[in-house]
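Novice: How does the following fold in three dimensions:
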Amino acid sequence: MIESPPILTIRRNFPRPTAAQVDAFRDVPTAFVCDAMGGQGAMASSIRAIGDGRDITCRAVGPALVADNGPAEILASLAALEISQPGDIIIAAMHGHRNVASADDLFCGMMKNKGIAGFVTDSEMRDYTAIVEVGLPVWCTGLNPNSPNGTGPGRVGFEASVGGRCVSSGDMIIADENGVVVVPFAQIDTVIEAVARVVEMEAELEAKVKGGVDSLLDLEEMIADGRAVIVD
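Specialist: Modelled structure (predicted):
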């Protein structure tokens, strides 16, 4: 190359969901959000609440701020903290690289001081006991004491593939003990409307189950109209 590229590329002015849009997902389980999106939306199950949620109540809702670090790198995450807004969820993309910590208790403490709602990474973390003391909701792929690099290059405020999902800065993140769900920015209002219907249907079905219902299929009707066949 003729010139060395910058070690950081930062986009600060990406579209963000409104406070009302964030609040619409505040108490909604991730499973309901996935149902509202045709059964999809969750990151891979390898990204889970730290310690499987034993010692920290892991629940967070807010806009994604994507830090595309690359393998074993954290420079973009450090820069994301600098431009973050209270309520953001920092998404630290390390391209699925393992055997290195993407963050520790001190970085979690700084994120909490800044008002960050949660931290999600497709890599590992370290200093579990101290992270528990900080109390920041965290989702990661496990624990590892190895140190990352902070030399770049990195991109902040753009998009990255994390846990099998393309996440853009400004997308809605809903995360709980079951996993991390991504709602694309352009679909937020549509999903909010669909979630309301899912909540109603879940409440109706729950009432039926408590009332003694023990099946979801009308097997006799399915046999009668040919959708099911008995072969023995």
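Novice: CA atoms for contacts and neighbours, from now on please.
Specialist: Will do.
Novice: Could I get the full set of strands for this protein?
Specialist: Remark: strands assigned in the chain by DSSP state E are 8-10, 48-49, 60-68, 89-93, 118-121, 138-140, 154-156, 159-162, 165-168, 172-176, 179-183.
Novice: Those into CSV, with extra columns for distance to A130 and mean neighbour count?
Specialist: Output for those, formatted as CSV (distance: least, CA to CA, whole Å; neighbours: other CA atoms under 10 Å):
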stretch, distance to A130, mean neighbour count
strand 8-10, 29, 15
strand 48-49, 15, 26
strand 60-68, 20, 29
strand 89-93, 19, 30
strand 118-121, 15, 26
strand 138-140, 13, 28
strand 154-156, 27, 25
strand 159-162, 25, 21
strand 165-168, 28, 20
strand 172-176, 20, 27
strand 179-183, 22, 24
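Novice: Identify the residues contacting the residue positioned nearest the centre of the chain.
Specialist: With distances taken as CA atoms, centre = their mean, V180 lies nearest the centre of the chain, 3.2 Å away. For V180, the contact set (CA atoms under 8 Å, 6 or more residues apart in numbering) comprises T30, A42, M43, I47, R48, W139, I173, I174.
Novice: can you put the strands of the chain in a markdown table and add distance to E193?
Specialist: Output for the strands of the chain, formatted as a markdown table (distance: least, CA to CA, whole Å):
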| stretch | distance to E193 |
| --- | --- |
| strand 8-10 | 33 |
| strand 48-49 | 27 |
| strand 60-68 | 17 |
| strand 89-93 | 23 |
| strand 118-121 | 25 |
| strand 138-140 | 27 |
| strand 154-156 | 30 |
| strand 159-162 | 25 |
| strand 165-168 | 21 |
| strand 172-176 | 15 |
| strand 179-183 | 13 |
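Novice: how near is A224 to D218?
Specialist: 10 Å (CA to CA, to the nearest Å).
Novice: A194 now?
Specialist: 26 Å.
Novice: And this one, please, so the two structures can be compared:
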Amino acid sequence: MDPLAAVPVSTLCDVDKSLPVADPAIRPLTTARLCGPAYTVVAAGEFLSVLWAIAEAAPGDVLVVQAGGAPLAALGELLATEAHRRGLGGIIVDGYVRDRTGLPPALPMWARGTVPMAGRSDIAPRVGGPVAFGGLRVSPGDMVLGDDDGLVIAPRAQLEACLERAAEIERVEAAVLAGILRGESLIEMTNLVEHVARLRSGEPSALAIAPPA
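Specialist: The predicted model follows:
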């Protein structure tokens, strides 16, 4: 399994505050967790580009669909089911889809919402170039990571550079959470009082947290 697939998106964002985060209005409609390279699609008011992309993409690819803002569905149950059959890693749409109750539960599907009207199918497909998605510029091959907190899309190298520090954060947070569940104080596991005092005095400071000894 790709090591990036096991890391919470929020932890990666703790490591690198510059990671590109997509518009939080784009939300999961099925299972949220996804991890895979971007296969980019422009489908403004039409769905033929999405169907073409499903036919051309490799297993594990995540379709990243720039839908152009039209209140039309870029895909629905049939296309989503075929994408799942072909082993795609997921589909994320900066726009709308339809047939929500028929979407395969195991295929990660993200969108701004649903509408019943489908787009056209008489426009030549546009796939494989840079797209605008959720306020980000996405290039083919960028890594798409998503979970219940949101979507991050970035070059693989930028994300892999976070892995070592992310593992340490996860270890510390798991130990702190265990302490809280045992009845220990989160406040006492931080430097909160000293930190706030320094800030109020105009001194530089950083909030620190440590598990109980």
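Novice: what's the TM between chain one and chain two?
Specialist: The TM-score (TM-score structural alignment, normalised by the length of structure 2) is 0.82; 199 aligned residues with a CA RMSD of 2.4 Å.
Novice: thinking again about what came up before, kindly state which residue of structure 2 is aligned to the residue nearest to the centre of structure 1.
Specialist: Following TM-score structural alignment, the counterpart assigned to V180 of structure 1 within structure 2 is L151.
Novice: Do a quick rundown of the helices in structure 1.
Specialist: With DSSP state H as the criterion, structure 1 has helices at 19-24, 30-36, 75-83, 105-114, 128-134, 188-210, 219-224.
Novice: I'd like those as TSV, with mean neighbour count appended.
Specialist: Below are the helices of structure 1 laid out as TSV (neighbours: other CA atoms under 10 Å):
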stretch	mean neighbour count
helix 19-24	14
helix 30-36	21
helix 75-83	20
helix 105-114	18
helix 128-134	17
helix 188-210	14
helix 219-224	11
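Novice: want to try CSV for those helices, with distance to T57 of structure 1 as columns?
Specialist: As requested, the helices of structure 1 are arranged in CSV below (distance: least, CA to CA, whole Å):
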stretch, distance to T57 of structure 1
helix 19-24, 18
helix 30-36, 15
helix 75-83, 22
helix 105-114, 14
helix 128-134, 10
helix 188-210, 22
helix 219-224, 41
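Novice: of the contacts of V180 of structure 1, which stay in contact in structure 2?
Specialist: Checking the contacts of V180 of structure 1 against structure 2 (both residues aligned by TM-score structural alignment, their matches' CA atoms under 8 Å), the contacts still present are T30, A42, M43, I173, I174.
Novice: which one of these is nearest G87 of structure 1?
Specialist: I173 (10.9 Å; CA to CA).
Novice: got the contact list for the closest one?
Specialist: Applying CA under 8 Å, 6+ apart, the residues contacting I173 of structure 1 are A60, V61, G62, P63, A64, I89, V180, V181, V182, V183.
Novice: for V195 of structure 1, same thing?
Specialist: Contacts of V195 of structure 1 (CA under 8 Å, 6+ apart): F32, V33, D35, A36.
Novice: Could you check how far the residue nearest to the centre of structure 1 is from A31 of structure 1?
Specialist: 10 Å.
Novice: now swap in A186 of structure 1 and tell me
Specialist: For A186 of structure 1 relative to A31 of structure 1 (CA to CA), the value is 20 Å.
Novice: ok now do the alignment partner in structure 1 of A32 of structure 2, which residues does it touch?
Specialist: In structure 1, the residue matched to A32 of structure 2 (TM-score structural alignment) is C58. Applying CA under 8 Å, 6+ apart to C58 of structure 1 gives the contacts A49, L136, P137, V138, W139, A175, D176, E177.
Novice: how about the nearest residue to C58 of structure 1, chain neighbours excluded?
Specialist: Counting by CA to CA, 6 or more residues apart in numbering, C58 of structure 1 lies nearest to P137, which is 4.6 Å off, once chain neighbours are set aside.
Novice: my guess is that neighbour contacts R48, does it?
Specialist: No. Applying CA atoms under 8 Å as the test, P137 of structure 1 and R48 come out as separate, 10.7 Å apart.
Novice: what residues do those two have in common as contacts?
Specialist: Counting by CA under 8 Å, 6+ apart, nothing touches both P137 of structure 1 and R48.
Novice: From G179 of structure 2, how far off is the aligned partner of G150 of structure 1 in structure 2?
Specialist: When structure 2 is aligned by TM-score structural alignment, G150 of structure 1 is paired with S121. Between S121 of structure 2 and G179 of structure 2 the distance is 57 Å, computed by CA to CA.
Novice: swap in G36 of structure 2?
Specialist: For G36 of structure 2, the distance to G179 of structure 2 - CA to CA - is 35 Å.
Novice: Surely R98 of structure 2 is in contact with A73?
Specialist: Yes. Here R98 of structure 2 reaches A73: they are 5.7 Å apart, a contact under CA under 8 Å.
Novice: Those two: who's more crowded?
Specialist: Counted by other CA atoms under 10 Å, R98 of structure 2 and A73 do not tie: A73 has more neighbours, with 27 against 20.
Novice: Please name the residues that touch that one.
Specialist: Counted by CA under 8 Å, 6+ apart, A73 of structure 2 has contacts 45-47, 95-98, 114-119.
Novice: Go again with 6 Å.
Specialist: Y96, V97, R98, V115, M117, A118, G119 (CA atoms under 6 Å, 6 or more residues apart in numbering).
Novice: Identify the residue of structure 1 aligned to it.
Specialist: Checking TM-score structural alignment: A73 of structure 2 goes with A101.
Novice: Could you dump the contacts of V195 of structure 1 into a markdown table and include distance to E200 of structure 1?
Specialist: Below are those laid out as a markdown table (distance: CA to CA, whole Å):
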| residue | distance to E200 of structure 1 |
| --- | --- |
| F32 | 11 |
| V33 | 13 |
| D35 | 12 |
| A36 | 12 |
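Novice: and which of those is nearest T190 of structure 1?
Specialist: A36 (9.0 Å).
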